[in-house]
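One predicted model, sequence on top.
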Amino acid sequence: MSTRRSMLRLPLLGLPLGLSVSRPALAAPPRLTLRGPDIIDPSGQPIILRGWNWGHWEQILPQDAAENVAQGANVVRIPLRWWGKYRTKNVDSRDDAATATAGIAPANLQRLDEAIRSASSAKLWIVLFIDSDCGQNGTQPDGRRYCDPSDQYGNNGHNFWTDPPMRKKFVAIWRFVANRYKDTPYLGMFEPLPELNPPGVSPAEIKAFYAELMGTIREVAPGVPFLIGGRHYQTKAMDEVYDPAWKDVVYTGNLFLHAKARGTDEASLADYRERVKQLVDFRSRHQVPVFVQQIGVRSRDDPDRRGVKEMMQAMVANRIGFTWWTYRGAGNPNEFSVVYPQGKEWVVKRDWMDAISSTFKQR
């Protein structure tokens, strides 16, 4: 596979950044809807969404969407990262001087445009999330100094709960992003903020944060469902953010397999099975849809693929949708990705690719 990127023209999003023109009102494109524990496609039939994360979006290539469709995927999860210390250069999209784009670096926004345009054109349902390592909690060891360079916020971290003006900026960013993509075909779900885990903040305050964001987004992009989860996206914490009044919400919890480098053992599989059970029980108890936005295991920790095979069997047996973390990724074969760079080439971990993608069309 070639690694050369090509710039994708965006007839859907083709205006220069920050400019707009008056245009006739268009009918909203078909959307996913929710009915009890099911996600419903525009034809009125239940749909199980299964596909990949384009988690390292600086690595997204123009051919990825077509490849994913050929593998049987019908969904992709795409990030915008804003205010956080990320390992790769130019990933953090925060740019306070970019007032025309609500504080999002124009170059990063253009790359997001390209990714969304590519996925939409391929008819992949898009789960769009905005990630903020600082905003989630601001206390990660490698990011604390980045989030709080003056050490003003102490042990509770510099985040969206300790800094109301930053929270206000994040709400404004979501208003801008939701408005920008509201007419995009195959826009599946908005995921307001993943894995939030602010120190000293109650479940009620986390729930209120989601309510604020979703309320803002609904004003500008009505009809697009949301994906939210409890503290740190733990399956056992989903009840903390459940609200029976929210009829447009899908609930999530991470399903990473915490195996050991020596190989998948029974203890790690037992823990995984318990978290799957928590997810299924939550769906049954509240009659709401669930979706696993991140499922994965490091290849080095599952050398005989015993773990990934059981993980995929559980997704099929329980009719759970998911996006695998991640499609392209780190520069070695030992991490989560199924495609990794080796020199100027991309190498596919074929056994892993087949084990995961074989579930995409199973119902």
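Looks like it arrived, so ask away. Note that the structure is a prediction, hence the values are computed from the model and not measured.

from here on, contacts and neighbour counts on C-alpha atoms
OK.

Residue 228: what secondary structure?
Following DSSP: H, G, I helix; E, B strand; the rest coil, we place residue 228 in the strand state.

I'd assumed residue 191 was in contact with it.
Yes: assessed by Cα atoms under 8 Å, residue 228 is found in contact with residue 191 at 6.2 Å.

Leaving out the residues flanking it, which one is nearest to residue 292?
Closest residue to residue 292 apart from its sequence neighbours, by Cα to Cα, 6 or more residues apart in numbering: residue 322 at 4.4 Å.

Quickly find the element holding that neighbour.
strand 321-324 (DSSP states H and E).

by contact count, what packs against the very next helix or strand once past that strand?
On the C-terminal side of strand 321-324, the nearest following helix or strand under DSSP H and E is strand 339-342. Secondary-structure packing of strand 339-342 (3 or more Cα pairs under 8 Å, 6 or more residues apart in numbering; DSSP states H and E): strand 345-348.

Kindly recompute the last result at 10 Å.
strand 345-348, helix 350-357 (3 or more Cα pairs under 10 Å, 6 or more residues apart in numbering; DSSP states H and E).

Which one, of these, ends up nearest to residue 144?
strand 345-348 (33.6 Å; Cα to Cα).

Comparison target below:
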Amino acid sequence: MRLPVLHRSPLYPAAAEHALARVDRILDACRARGLHLSLNLHRAPGYVITGWESEPHNLWTDPPAQDAFAALWRGFAARWRDVPAGALSFDLVNEPPALGLRGFTREAHEAVIRRTVAEIRAVDPHRPIVIDGLDGGNLAMPELTDLGLLHSGRGYQPMSVTHYRASWWPGHEHLPDPVYPCDYDGRWWDAGSLRDFYKPWREIAAGGTLVHIGEFGCYEYTPDDVALRWFTDLLEVFAEQRWGYALWEFAGAFGVVGHHRPGGRFEARDGWMVDVRLLELLQAYQV
């Protein structure tokens, strides 16, 4: 289970004990159920993918944010150093930005990641560490394959299918009704082009780097038949590479529970109204 956490203070004090205690409880609940918990800093000192302009510093260029980021993860490492590696991993920062945005470069990202990994490993050398691809999780990071990290990609292409009427994404305006396969952003999208999209990720995996798809999903306004065709092709690509994946999200507009996609079929399962066709598809492609 991937747990997003937020760090909001403009002055970057230590994480609040009540918040850490809540993570303790969630971690205990996961371990009791045999679930792995991936702790993800969804809003970091100096960076968040949506609303970054509200941050007083820039994680990728400003030392105060970089110092706070490294210290935060070192503190997490110290708190949970006795938790087995199979029960807990650290996903350092959600979806770094596009190259060139507000001074963001591969070199700046690499420097922040290398420093933070060193801080964690000085305290807990065996903790599994996850890094998200650049440009919202889409771009592979061959420059960081020497660190023994798990590299986390995304499964949201083509955006015309997955983010139809998604108001937080500027590109949602003026999109046609979603179809799949489809023509979007200058290319034809089908199973073959999805494989092509992940070629850089296959290349780093071929060199021994572990790859995981940390998020994928389809927003609730895309018709269910369109979404299921797309899900099937995408999961086939993941299965071919034996990549694990995490659906965004369990319950909500992207979830296996709680979406309102036109044509969806739901059944009661253990107290939840579940999208049974999506659930069965996920189970069929379980890695």
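All right, it came through fine. Because the structure is a prediction, the values reported are computed rather than measured.

Do you know the score for how well these two fit?
Here the TM-score for the pair of chains, by TM-score structural alignment, normalised by the length of the second structure, is 0.76; 249 aligned residues with a Cα RMSD of 2.7 Å.

circling back to that earlier point, got the helices and strands packed on strand 339-342 of the first structure as CSV, with mean neighbour count and distance to residue 122 of the first structure columns?
As requested, these are exported to CSV (neighbours: other Cα atoms under 10 Å; distance: least, Cα to Cα, whole Å):
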stretch, mean neighbour count, distance to residue 122 of the first structure
strand 345-348, 15, 21
helix 350-357, 16, 17
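
Between these, which one is closest to residue 171 of the first structure.
It's helix 350-357; of those, that one is closest to residue 171 of the first structure (Cα to Cα) at 35.4 Å.

which stretches of the stretch 1-150 of the second structure form strands?
For the stretch 1-150 of the second structure, the strands defined by DSSP state E, counting those that start in this stretch occupy 2-6, 37-43, 88-91, 129-132, 150-155.

Name the residues contacting each of residue 228 and residue 191 of the first structure.
Residues touching both residue 228 of the first structure and residue 191 (Cα atoms under 10 Å, 6 or more residues apart in numbering): 210, 214, 249-250, 252, 293.

Quick one, which of the residues you listed are buried?
Among these, those scoring as buried are 210, 214, 249-250, 252, 293 (criterion: 16 or more other Cα atoms under 10 Å).

Identify the farthest-apart pair in those residues.
214 and 293 (18.0 Å).

And stretch 127-143 of the first structure, end to end?
One end of stretch 127-143 of the first structure to the other measures 26 Å (Cα to Cα, to the nearest Å).

ah, wrong one, I meant stretch 183-198 of the first structure
For stretch 183-198 of the first structure, the end-to-end distance is 33 Å (Cα to Cα).

Report the distance from it to the chain centre.
Relative to its chain's centre, stretch 183-198 of the first structure lies at 6 Å (Cα atoms, centre = their mean, to the nearest Å).

got it, and stretch 203-215 of the first structure?
Averaging C-alpha positions (Cα atoms, centre = their mean) puts stretch 203-215 of the first structure 18 Å from its chain's average.

you'd agree residue 253 of the first structure is up against residue 277?
No: no contact is recorded between residue 253 of the first structure and residue 277 when judged using Cα atoms under 10 Å, the distance being 11.4 Å.

Common neighbours of the two, please.
235-236.

ok, these two, which is more surrounded?
Ranked by neighbour count (other Cα atoms under 10 Å), residue 253 of the first structure and residue 277 place residue 253 first, with 28 against 16.

contacting residues for residue 178 of the second structure?
159-165, 221-223, 226-227.

same question, residue 194 of the first structure
Contacts of residue 194 of the first structure (Cα under 10 Å, 6+ apart): 129-133, 136, 227-233, 252-254, 293.

And it, what's its match in the second structure?
When the second structure is aligned by TM-score structural alignment, residue 194 of the first structure is paired with residue 94.

which one of the helices and strands packed on strand 339-342 of the first structure lies closest to residue 222 of the first structure?
helix 350-357 (32.2 Å).

how much space between residue 159 of the first structure and residue 308 of the first structure?
35 Å.

quick one, which of those two is more surrounded?
For residue 159 of the first structure versus residue 308, neighbours defined as other Cα under 10 Å are more numerous around residue 159 (26 against 22).
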